[in-house]
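Trainee: missing the sequence, but the structure's below:
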């Protein structure tokens, strides 16, 4: 998925995910008292956010790893391991007793539910509830969820949800109340990662009210909805029927959580910095640190003690449409790769605290299979001489190209980055005209082959920490969608690469799969189908009374299920 400044719950409140050390990780708050998950309960946590809470239905949320707010309300078959660093990139059992049992070459996955799991009304959660929750996510009345299951489940591509087809999905079997079996059309070793998605949250059929369900979704997590005003506020209180003994990963420290949306990022950061009154108990899940606060960090100020630094696996890049001249010429793509000035791009994005230069498409995270390479060395500021040399050898001079970008900088694909690229290419003798496209329609234009420009700014973030969801949408030729919504902007379709993707998908050993994803990234990188620009770094502030705000390797920010204000 793309990491953007949020406009929906799925992309905002949900993108956070933290994990502190299990059993009482480090104290990252300003108080000298050590954090203890057994005694952290109490107080009210405030969440100050930019993005509005448009939807609160698990079927409509595009998030894996349980997200941040959803993870407080909805338990799924698996969840994030909620540990800092590399350990936090792994899935862990949640409603299920383990990560699932693969069979038939990873085309069948079987899960057994725990015994001590309940909805907020005290009703035991069953396999049928999980199946029904998944089936709801196929309903056209409830759009927005992750699309994987429509492709992965046998015979599910045309399913229209339980309201139109109450017979359900036959590829999901529930032979008893504790067992759920998934039949897939092809091997999928990453299924335990997908099972963290909110689509896998149980929904009691008797309580389903269709499109109105999100007004008060039935909780399976440590908190339940007290009140919800879409796009404005969400107030959560404890779910008395959540059993702490069944859920070691969620500490559920605050007694109450109050989310306020629609705030300006500068206001959020100023309130967190000052920490007056209830703001001392505040966090944010979508307002990264602004320039004013960044200038204070690293100086030994009090603010240095209240900053969480993580990395969400995301790459900003230049996307070539290789069906259009001159980008159908590999030498043009190579020359521009040599010319790029990544330092100026980093500066345009806000500096080295929030972005790092990338020469690989996979970000520098072991779980993804990251393998260093740089086939077109540009140095820190671009190699204009080498770029001119490559163009001259190809008989190309006085080249003029157009670069499409968003018309604002909110998603890191706007005028500032475009201007930095324009200047770098100018040094190599390439004239760049800029084409600003309304951010609201940018994905519609660039994602449809018929309207896709020749060169465009883009970004991609992994749905879970694996090379598959990073490379497949961008380079699998079977992912080219002519009707629109395509992310394979190179329109690259190599049967050998497609076959290697299938072979890696069949692996159930994450380490073995990671090595193969890294090798595939390297192979594709030689073709200069994209120019990787930067990888994301995340810097979030938190209030003076907040403890255990430790980022993990999955989402790059702290986890509301583990922070404390006591």
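Mentor: Great, that's in hand. Computed from a predicted structure; not experimentally measured. Residues are numbered from 1 along each chain as shown.
Trainee: from now on I want contacts and neighbour counts done on CA atoms only, so please keep to that.
Mentor: Will do.
Trainee: outside of the one helix or strand residue 183 maps to, which residues touch it?
Mentor: Element membership of residue 183, judged by DSSP states H and E, is strand 179-183. Under the criterion CA atoms under 8 Å, 6 or more residues apart in numbering, residues 107-113, 127-128, 131, 153-154, 171-174 lie in contact with strand 179-183.
Trainee: looking at those, which one is closest to residue 492?
Mentor: residue 153 (25.4 Å; CA to CA).
Trainee: ok, the closest one to residue 211 distance?
Mentor: Distance from residue 153 to residue 211, counting by CA to CA, to the nearest Å: 24 Å.
Trainee: pull out the buried residues from stretch 315-324.
Mentor: 315-322 (16 or more other CA atoms under 10 Å).
Trainee: so which of those are in strands?
Mentor: Among the buried residues of stretch 315-324, DSSP state E puts 315-320 in strands.
Trainee: need those residues in TSV (columns: distance to residue 291).
Mentor: Converted to TSV, these look like this (distance: CA to CA, whole Å):
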residue	distance to residue 291
315	21
316	20
317	23
318	25
319	28
320	32
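Trainee: go through stretch 127-140 and flag the buried ones.
Mentor: Buried-residue list, stretch 127-140, by 16+ other CA under 10 Å: 127-139.
Trainee: nope, stretch 195-210 is what I meant
Mentor: By neighbour count on 16+ other CA under 10 Å, the buried set for stretch 195-210 is 195-204, 208.
Trainee: now, among those, which is nearest to residue 94?
Mentor: So of these, ranked by how close each gets to residue 94 (CA to CA), first place is residue 196, at 8.5 Å.
Trainee: quick check: which element contains the most centrally placed residue in the chain?
Mentor: The centroid of the chain falls nearest to residue 463 when counting by CA atoms, centre = their mean (4.7 Å). Of the helices and strands defined by DSSP H and E, none includes residue 463.
Trainee: contacting residues around it?
Mentor: So residue 463 contacts 1, 63-64, 469-470 (CA under 8 Å, 6+ apart).
Trainee: okay, now the one to match up with it:
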């Protein structure tokens, strides 16, 4: 799942330059780091509670009422709200918590503090056959749309079929998980091709046949991309401007790149929902906010600050914010990695790709981008993040990449590429993002590269996916920020290196890697983690198509009247489901 600036940097939807893609400190760099903080590693998995029932466990001390404003610095938010398109940390963490339900979902276990997979629209977590090539879910018969109309299994079938439409939903997750796993026949491309015979409905049961074993269907079931879609009046893009809600809140107003306002949905029944609450009266999300101004709101004692949440805290104010906010200052882990993606079709020499890695000035780029080295970012070496099952600790060039311009310069000379030009886009709309890009440029130039930076303020991923774009044709260095969709490398490696995937921004394609991905899916489930770790090492040492830059933590904050403020380890985000306003 992408981390984005505009909606997901692959999650920020319009990415900026690498580390800055998911935000930058409006103060223009520097940073005052709390002395007791360090990077936290994510856990390896989530428990499953198949028999969880609604209503969700009450939160101690929770009160009903109040209006919450969420400030989102340096991120333009979702371009649309169509559930089939949803594949970003920010967008999914809002919609899946508050407005859109699917077959399964996550909730936070109050005792352990860990996330767990529980039913949602389904009565349990699904029943697979012995080899995981067929799954059956029983859909609840007591859930409704905001209109009062019942949600039907046929609408879930239609939602799954819709996820195959990669021409309409060019960056949706269905391209990876539905197309690659669900048996709708060769070339099936969504409802325009008619009925998918591999998805059948009988009464309240929906049965999904797979083209290969898919033991993670219960996790894929948590995505709103395969949740219900009305059979009528749901054409894209109109539906994405105000889709029908079936969660505790519904959309009052959506202004792309500016704001999203949610109000209570009176057709949501808490007795049907094992995880969500409806404590807050309304939510207002304000996108693309200035980092310094947002920090100052939380540092003030104004009435505005008490019910404010910041979706990102600036590094330069971190110490003061930690002192001011107390328990409402949180550091959230996640299986998230930032990468640079040299164009594999243009930068064909592995040693030149390694030269780029040695020329990346991690500390200065991180600080200039408003992040905190050692706390919110640590240097990366592998495709898989720490905490992911099967991950192997290895170094593509024998040791951890650090900023060594002389070593990079030597590799360039040996490759006969001294003076090679690196061309990439950057967002010049914010001083912090521009500063991070300039720091990166300076590091490359010191290593003997020439650099061409192209100002670009729109959706980076849409640009990278547009093969006809004159700008995209000029690029030989792109980026991607990625978080696992669930705790498996099957959601980390294929989206980034499998040929034809929208977030394979390096345009990497090697037959033995593609075969290995296919082969791993046929292994017994208990053998797959080790196989993914071996493949990660093979990709990194033999091909090195992506430069892992940083493993990520994020800082979030909330005002004094926000109760039960905590993080969501499944989404690498804020846990919006359980928040309330103290009265």
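Mentor: Received it, and whenever you're ready, just let me know what you need. In this text, all values refer to a predicted model and were calculated from it rather than measured experimentally.
Trainee: can you give me the TM-score here?
Mentor: Aligned and superposed, the two chains score 0.79 in TM-score terms (TM-score structural alignment, normalised by the length of the first structure); 530 aligned residues with a CA RMSD of 4.1 Å.
Trainee: which among the buried residues of stretch 127-140 of the first structure gets closest to residue 498 of the first structure?
Mentor: residue 138 (26.4 Å).
Trainee: looking at the first structure, which residue lies furthest from center?
Mentor: residue 395 (42.3 Å).
Trainee: show me what contacts that one?
Mentor: Residue 395 of the first structure touches nothing, counting by CA under 8 Å, 6+ apart.
Trainee: would you map the strands across the stretch 251-400 of the first structure?
Mentor: 256-260, 282-283, 307-310, 314-320, 355-357, 400-406 (DSSP state E, counting those that start in this stretch).
Trainee: what's the mean deviation for the last one versus the second structure?
Mentor: Following superposition, strand 400-406 of the first structure is found to deviate from the second structure by 1.9 Å on average (mean CA distance after the TM-score superposition for the first structure).
Trainee: need the contact partners of the helix or strand following that strand.
Mentor: With elements assigned by DSSP H and E, the helix or strand that comes after strand 400-406 of the first structure is helix 415-427. Identification of contacts with helix 415-427 of the first structure by CA under 8 Å, 6+ apart yields 336, 339-341, 344-345, 348-349, 381-382, 384, 403, 405-409, 431-434, 436, 457.
Trainee: also stretch 211-221 of the second structure?
Mentor: So stretch 211-221 of the second structure is contacted by 102-105, 117, 125-126, 128, 131-133, 135, 177, 180-183, 227, 486, 521-522, 525 (CA under 8 Å, 6+ apart).
Trainee: can you do 6 Å?
Mentor: With CA atoms under 6 Å, 6 or more residues apart in numbering as the test, stretch 211-221 of the second structure has contacts from 103-104, 125, 132-133, 181-183.
Trainee: which among those residues count as buried?
Mentor: By 16+ other CA under 10 Å, the contacts of stretch 211-221 of the second structure give 103-104, 125, 132-133, 181-183 as buried.
Trainee: give the aligned equivalent of residue 92 of the first structure in the second structure.
Mentor: Using TM-score structural alignment, the partner of residue 92 of the first structure in the second structure is residue 118.
Trainee: any idea how far the equivalent of residue 532 of the second structure over in the first structure is from residue 230 of the first structure?
Mentor: Under the alignment (TM-score structural alignment), residue 532 of the second structure pairs with residue 517 in the first structure. Applying CA to CA, the value for residue 517 of the first structure to residue 230 of the first structure is 40 Å.
Trainee: same check, this time on residue 457 of the first structure
Mentor: 32 Å.
Trainee: buried ones in stretch 256-272 of the first structure, by neighbour count?
Mentor: For stretch 256-272 of the first structure, by 16+ other CA under 10 Å, it's 256-261, 265-266, 268-272.
Trainee: ok, the contacts of residue 463 of the first structure vs residue 442 of the first structure, which is closest?
Mentor: Distances from residue 442 of the first structure to the contacts of residue 463 of the first structure, taken by CA to CA, are shortest for residue 1, at 15.1 Å.
Trainee: touching, residue 136 of the first structure and residue 161? I think so.
Mentor: Yes. If you go by CA atoms under 6 Å, residue 136 of the first structure and residue 161 touch, sitting 5.4 Å apart.
Trainee: just to revisit the earlier point, and the contacts of helix 415-427 of the first structure, which are buried?
Mentor: 336, 339-341, 344-345, 348-349, 382, 384, 403, 405-407, 409, 431-432, 434, 436, 457.
Trainee: now stretch 363-376 of the first structure: buried residues?
Mentor: 363-373, 376.
Trainee: surely residue 263 of the first structure and residue 50 touch.
Mentor: Yes. Using CA under 6 Å, residue 263 of the first structure is in contact with residue 50, at 4.7 Å.
Trainee: host element of the equivalent of residue 481 of the second structure over in the first structure?
Mentor: Aligning on TM-score structural alignment places residue 481 of the second structure opposite residue 460 in the first structure. Using DSSP H and E, residue 460 of the first structure sits within strand 455-461.
Trainee: that strand vs the second structure, average distance?
Mentor: Mean for strand 455-461 of the first structure is 2.2 Å (mean CA distance after the TM-score superposition for the first structure).
Trainee: ok, residues contacting that strand?
Mentor: 1-3, 313-320, 403-405, 413.
Trainee: stretch 224-241 of the first structure now?
Mentor: So stretch 224-241 of the first structure is contacted by 52-54, 73, 120, 122, 222-223, 256-261 (CA under 6 Å, 6+ apart).
Trainee: looking at the buried residues of stretch 315-324 of the first structure, spot the one nearest residue 44 of the first structure.
Mentor: Closest approach to residue 44 of the first structure among those (CA to CA): residue 315, at 35.6 Å.
Trainee: the counterpart of residue 277 of the first structure in the second structure and residue 173 of the second structure: what is the separation?
Mentor: Residue correspondence, TM-score structural alignment: residue 277 of the first structure in this structure matches residue 303 in the second structure. Counting by CA to CA, the gap from residue 303 of the second structure to residue 173 of the second structure is 40 Å.
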